[in-house]
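In: Show me how the following folds:
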Amino acid sequence: MANTSSAKKAVRKLERRTRINRMRRSAMRTQLRKAEEAIAKGDAGNALTVLSTTESVVMRSVQKGVIHKNTASRTVSRLTKRVKALSAQAAQA
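Out: A predicted model of the protein is given here:
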């Protein structure tokens, strides 16, 4: 346990940051789940709308330091690829 007042304050700050980061990570994962569900349903229009929101949330997570930039880029890229394939499939039908 922390003994000095500065160490106690550091522990309080760490707990607060952990709680905030956990909330941000949870919100990001929820949005990713919504995007996955939209793609699974096969609705290209809805998937495009959800994709833009998801991209925003994921990139904001990068700015806040929740995830790494490359991880976010990879995630968004894979989602975009799947949505484009879905849109192309809908256009052919």
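
In: going forward, measure contacts and count neighbours with C-alpha atoms only.
Out: OK.

In: Can you identify each of the strands in this structure by residue range?
Out: For the chain, applying DSSP state E gives no strands.

In: So for the top helix by length along the chain, what gets flagged as buried?
Out: Across the chain, the helix with the greatest residue count (assigned by DSSP state H) is helix 5-41. Residues of helix 5-41 classed as buried by neighbour count (16 or more other Cα atoms under 10 Å): Asn21, Arg24, Arg25, Met28, Gln31, Leu32, Lys34, Ala35, Glu36, Ala38, Ile39.

In: quick one more, to check against the first:
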Amino acid sequence: MANIKSAIKRVDVNNKKHANNQAQKSAMRSEIKRVEKLVEANDAENAKSAFRSTAKHIDKAVQKGIIHKNNGDRQKSRLAKKVNNLGA
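Out: This is a model prediction of the structure:
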């Protein structure tokens, strides 16, 4: 365990940041699952609006460095393909 005051503070700060990052990552994953569930239910209108919200969550996670840019792009691409195939 850290003995020095600054090291103790770093541990606290890192734990807070880790908790915030995990919460945001979890929210992003929940949004992705919500879109996939709407796609399975063939609900095109709600899936499109949910996709826009999900894309914002993914972009925010990429911006904050929670996930890698390519990972975010891949997730959005896969979801967009699913949503676009609903209309066809």
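
In: just checking, what packs against the longest helix of structure 1?
Out: Under the contact definition 3 or more Cα pairs under 8 Å, 6 or more residues apart in numbering; DSSP states H and E, helix 5-41 of structure 1 sits against helix 44-63, helix 69-92.

In: and with 7 Å instead?
Out: helix 44-63 (3 or more Cα pairs under 7 Å, 6 or more residues apart in numbering; DSSP states H and E).

In: Give me the contact list for the helix it packs on.
Out: If you take Cα atoms under 7 Å, 6 or more residues apart in numbering as the criterion, helix 44-63 of structure 1 is touched by 24, 28, 31-32, 35, 38-39, 67-69, 72, 76, 83, 86-87, 90.

In: what about 6 Å?
Out: With contact meaning Cα atoms under 6 Å, 6 or more residues apart in numbering, helix 44-63 of structure 1 is reached by Gln31, Ala35, Ala38, Ile39, His68, Lys69, Leu86, Ser87.

In: All set now, cheers.
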